[in-house]
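A.B. asks: Please work out how this folds:
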Amino acid sequence: MPATPAPVIPSSLIEILLVEDSEPDVLLTQEAFEGARVPNRVHVVRDGVEALRFLRREAEYAGAPRPDVILLDINMPRKNGLEVLSEIKADPALGSIPVVMLTTSQAEEDVRGSYARHASGYVVKPVGFENFLQAIRAFEDFWMTFVRFPPRA
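C.D. replies: You can find the predicted model right below:
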């Protein structure tokens, strides 16, 4: 039986952009990543307009790092996650960043719309503290241990 390959351990900090307007979900996500085996830093923005300013390093985000992965909620004020996803993937400077939709929406049109706009994944937020932590840890196991991210620009 062939040996299972060892996971790729990143040599540096993983930069995560969390685009989320729900304070309890922000706190749960931050807590889950604090216990991660892979060094990471979670940056939080509260809506789609702010997310695009962070990604484009505008105004107060002039010194923001390029994220390795984006966790993007769909239902947000000012600009929803599907609109943000479309803008990210249409921008040559940002389009290679993996975007995982992390949302309460189970609507088929949201799932289809996310993948049509080139989302890297679609995760429905589980109900309950332990289930939510378990989902974030599963994300960590895959995305932060086995996935190789595009080089930062």
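A.B. asks: C-alpha only now, for contacts and for neighbours.
C.D. replies: OK.
A.B. asks: Can you show me the helices along the protein?
C.D. replies: 23-34, 48-55, 81-90, 108-116, 129-139 (DSSP state H).
A.B. asks: list the contacts for the nearest residue to Tyr115 once chain neighbours are set aside?
C.D. replies: Taking C-alpha to C-alpha, 6 or more residues apart in numbering, and ignoring the residues beside it in sequence, Tyr115 has Gly121 as its nearest neighbour in space, at 7.6 Å. The contact partners of Gly121, by C-alpha atoms under 8 Å, 6 or more residues apart in numbering, come to Val99, Val100, Met101, Tyr115.
A.B. asks: One more sequence to fold, the one below, so I can look at both together:
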Amino acid sequence: MGQSLRVLLIDDDPADSVLIQEAFSLLEQPCTLMVLNSGAAGLAHLISLEHLAPDVVLLDLKMPEPDGFMVLAALKAHPQLQALPIVVFTISTSDEDMRRAYALRANAYVVKDLAFETLCQQVRSLVKFWSLARTVPCPSQSPH
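C.D. replies: Have a look, this model is predicted:
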């Protein structure tokens, strides 16, 4: 499959983050996971452009300001990051939240299942899909 998929998780819930990190650690295919615990940290990290962008961002919605919706809107409005795939990865089952996330141009909306076996299946599926998906790299971050 080539290069290791680079995933950025932005989630303020320590328990959820630990479970998700554990699910990633059990993957058989190569994958690099970076975890940031707030929307502000996620935005600052991505907008700094001093590093190679992740291949995909897993973004929680329910965080203190900036919440996931604000982070999503800011990333999709940023000229160099608007093509970055953003998967809303949340516990929210609200149709309104889902509609709003897609209106803000989320690439996918996945409801986290915190039953560990199911969460592991979700992580495997996400990694498999995004490892195969072809995306546009951020222009100023091409590896040269």
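A.B. asks: What would you report as the TM-score here?
C.D. replies: TM-score of the superposed chains, computed with TM-score structural alignment, normalised by the length of structure 2, equals 0.88; 139 aligned residues with a C-alpha RMSD of 1.5 Å.
A.B. asks: Kindly reformat the helices of structure 1 as TSV and extend each row with mean neighbour count and distance to Ala153 of structure 1.
C.D. replies: Formatted as TSV, the helices of structure 1 follow (neighbours: other C-alpha atoms under 10 Å; distance: least, C-alpha to C-alpha, whole Å):
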stretch	mean neighbour count	distance to Ala153 of structure 1
helix 23-34	15	24
helix 48-55	20	12
helix 81-90	20	15
helix 108-116	15	24
helix 129-139	15	24
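A.B. asks: Format those as TSV; extra columns: distance to Arg41 of structure 1.
C.D. replies: Shown next, in TSV, are the helices of structure 1 (distance: least, C-alpha to C-alpha, whole Å):
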stretch	distance to Arg41 of structure 1
helix 23-34	8
helix 48-55	15
helix 81-90	21
helix 108-116	25
helix 129-139	14
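A.B. asks: Spit out the contact partners of the residue most central in space within structure 1.
C.D. replies: Ranked by distance to the mean C-alpha position of structure 1 (C-alpha atoms, centre = their mean), the top residue is Leu71 at 1.9 Å. Applying C-alpha under 8 Å, 6+ apart, we find Leu71 of structure 1 in contact with Ile16, Leu17, Leu18, Val19, Val99, Val100, Met101, Leu102.
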